[in-house]
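Participant: got a structure for you, letters missing:
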């Protein structure tokens, strides 16, 4: 629903002001570099954003976080997983030049009680992350819309 609203707004900008929109995939672990380097004028990136050079415009509504795992993973058929149980999985992390605070928000180093969370494998694209999760060796945090739109049969 949100992307449709953004598309309508850009169409209106095009019709009224002749704004041209190009679409470019950015590495998931480098959400700010293309904007900061002048390669693109705007980007859709996950919060938080603390860079003073960047302006946060539209904010997507908060989403539930789900754990993507392979069908044979011990957590595959669970409907609820407590955040403390992340210490029991190898949680995927994003590879890129994003600031440490941003990477930690995506893949925490510890649970809220301080238990360490292992993260031995990384990914640069959503499909790569989902494929790694499907192996059953790792797990990945994804937002509910990603999970609901995924057409993969090898993930739960």
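Facilitator: Nice, I can see it. As the structure is a prediction and not an experimental result, all values here were calculated from the model.
Participant: CA atoms for contacts and neighbours, from now on please.
Facilitator: OK.
Participant: quick one, helices of the protein?
Facilitator: For the chain, applying DSSP state H gives helices covering 2-17, 33-36, 100-106, 126-134, 144-149.
Participant: so which of those helices has the densest surroundings on average?
Facilitator: Among those, ranked by average contacts under mean count of other C-alpha atoms under 10 Å, first place goes to helix 126-134 (a mean of 20).
Participant: if we look at it, which residues are touching it?
Facilitator: If you take C-alpha atoms under 8 Å, 6 or more residues apart in numbering as the criterion, helix 126-134 is touched by 28, 68-71, 92, 122-123, 138-140, 154-155.
Participant: with stretch 52-72 instead?
Facilitator: Taking C-alpha under 8 Å, 6+ apart as the criterion, the residues outside stretch 52-72 that touch it are 2, 36, 49, 75-76, 130, 133-145, 147, 154-156.
Participant: before we move on, the earlier item: could the helices of the chain be laid out in a markdown table, adding distance to residue 117?
Facilitator: Conversion of the helices of the chain to a markdown table gives the following (distance: least, C-alpha to C-alpha, whole Å):
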| stretch | distance to residue 117 |
| --- | --- |
| helix 2-17 | 32 |
| helix 33-36 | 27 |
| helix 100-106 | 11 |
| helix 126-134 | 16 |
| helix 144-149 | 22 |
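Participant: out of the ones you listed, which gets nearest to residue 24?
Facilitator: Comparison of those against residue 24 by C-alpha to C-alpha identifies helix 33-36 as nearest, at 10.0 Å.
Participant: presented hereafter is structure B, for comparison with structure A:
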């Protein structure tokens, strides 16, 4: 263990997620050859191959898989320990950038207020996250964390507090056959064109928010979707608070029975967890708990 380099471990962790030497180098801001050097040094230190590399693919060896299983929690604990020490030394300061998707509801604003009260030395910036790209701003470092619609199944992201479970509504034109209904059953949406997100949003996320077998236009923003709804080009699922916030005369919002509730969650990048992010997650958890118990 003499002379163990933390950079070698970081290289292996990045390579295990990317399975590509070039992309791993981009994450670490080093060259592809440097990634190879760091991996080779780690393998010499261990005495066996951790990664198999061919002209077609990169994969972990069985030993590499076992090493990864034990290394990841140990590395995360180490980085958390260092970050906690740094935070204790300087306090939670600087700027926390928070992304939100859809509507910055009262629960989010309560969490921000609680965070600011506890940490007056840390400013907060609120940034809207594109409807069609819920995870891009976190990955690109444009925000430290984001409040997005579930589901979230991204291996490079951490899902923190989950909150704001709301009944779903379907937005339809005032001319649509559903416009006069008090509510709908989920089965009635199967033949209804549901407007979905296009672009970088993963397929499982798009399907969750537009569960229909009937083709419909795809949009990048919520406003684009509501404009198409008003033109009777399709319907769109929205949670109740978002529907109320975006109310307009040419669109009707009808509650839907039988669909999973719309739920929000806080996400951040595994490599971007800081004391600020953890403290905001704590504030958000407190605000969500207050909503459940009726304290807020």
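Facilitator: Received, thanks. None of the values given here were measured: they were computed from a predicted structure.
Participant: let me see the TM-score of these two.
Facilitator: Taking TM-score structural alignment, normalised by the length of structure 1 as the basis, the two superposed chains have a TM-score of 0.85; 147 aligned residues with a C-alpha RMSD of 1.6 Å.
Participant: to residue 118 of structure 1, which of the helices of structure 1 lies closest?
Facilitator: Taking C-alpha to C-alpha as the measure, these were each checked against residue 118 of structure 1, and helix 100-106 came out nearest at 12.6 Å.
Participant: now the closest one: which residue numbers in structure 2?
Facilitator: Helix 100-106 of structure 1 corresponds to residues 203-209 of structure 2 when matched by TM-score structural alignment.
Participant: that stretch vs structure 1, average distance?
Facilitator: Using mean C-alpha distance after the TM-score superposition for structure 1, stretch 203-209 of structure 2 ends up 1.2 Å from its aligned counterpart in structure 1, as a mean over the superposed pairs.
Participant: longest helix in structure 2, please.
Facilitator: Ranked by residue count and defined by DSSP H, the top helix of structure 2 is helix 62-90.
Participant: that one maps to which residues in structure 1?
Facilitator: Aligned using TM-score structural alignment, helix 62-90 of structure 2 spans no residues in structure 1.
Participant: buried residues in that helix?
Facilitator: Along helix 62-90 of structure 2, the positions that meet the burial threshold by neighbour count (16 or more other C-alpha atoms under 10 Å) are 64, 68, 71, 84.
Participant: would you mind giving these as a markdown table with distance to residue 16 of structure 2 added?
Facilitator: Below are these laid out as a markdown table (distance: C-alpha to C-alpha, whole Å):
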| residue | distance to residue 16 of structure 2 |
| --- | --- |
| 64 | 9 |
| 68 | 8 |
| 71 | 11 |
| 84 | 26 |
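Participant: quick one: map residue 57 of structure 1 onto structure 2.
Facilitator: For residue 57 of structure 1, the residue aligned by TM-score structural alignment is residue 160.
Participant: and its match, how close does it get to residue 23 of structure 2?
Facilitator: When C-alpha to C-alpha, to the nearest Å is the yardstick, residue 160 of structure 2 and residue 23 of structure 2 sit 26 Å from each other.
Participant: same check on residue 236 of structure 2?
Facilitator: As for residue 236 of structure 2, its distance to residue 23 of structure 2 is 37 Å (criterion: C-alpha to C-alpha).
Participant: these two: which has the busier surroundings?
Facilitator: Summary of the neighbour comparison: residue 236 of structure 2 and residue 23, criterion other C-alpha atoms under 10 Å, with residue 236 having more neighbours (23 against 18).
Participant: show the contacting residues for the aligned partner of the more buried one in structure 1.
Facilitator: For residue 236 of structure 2, the equivalent position in structure 1 is taken to be residue 140, counting by TM-score structural alignment. For residue 140 of structure 1, the contacting residues are 67-69, 91-93, 129-130, 133, taking C-alpha under 8 Å, 6+ apart as the criterion.
Participant: need the residues you listed in TSV (columns: distance to residue 24 of structure 1).
Facilitator: Formatted as TSV, the entries for those read as follows, by distance: C-alpha to C-alpha, whole Å:
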residue	distance to residue 24 of structure 1
67	27
68	25
69	28
91	27
92	24
93	22
129	19
130	20
133	25
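Participant: ok so, going back, the match of residue 57 of structure 1: neighbour count?
Facilitator: Here the neighbour count serves as a burial measure; for residue 160 of structure 2 (other C-alpha under 10 Å) it reads 18.
Participant: please verify my assumption that residue 284 of structure 2 contacts residue 109.
Facilitator: No: assessed by C-alpha atoms under 8 Å, residue 284 of structure 2 is found out of contact with residue 109, at 9.3 Å.
Participant: you'd agree residue 91 of structure 1 is up against residue 119?
Facilitator: Yes: contact criterion C-alpha under 8 Å: residue 91 of structure 1 and residue 119 qualify, at 4.8 Å.
Participant: those two: who's more crowded?
Facilitator: For residue 91 of structure 1 against residue 119, the residue with the higher neighbour count under other C-alpha under 10 Å is residue 91, and the figures read 25 against 19.
Participant: what does that one correspond to in structure 2?
Facilitator: Residue pairing (TM-score structural alignment): residue 91 of structure 1 is matched to residue 194 of structure 2.
Participant: what's the closest non-adjacent residue to its match?
Facilitator: residue 235 (4.8 Å; C-alpha to C-alpha, 6 or more residues apart in numbering).
Participant: where does the closest residue to residue 53 of structure 2 other than its chain neighbours sit, in terms of helix or strand?
Facilitator: When the adjacent residues along the chain are set aside, residue 53 of structure 2 lies closest to residue 59, with 6.6 Å between them (C-alpha to C-alpha, 6+ apart). In the assignment (DSSP states H and E), residue 59 of structure 2 maps to strand 58-60.
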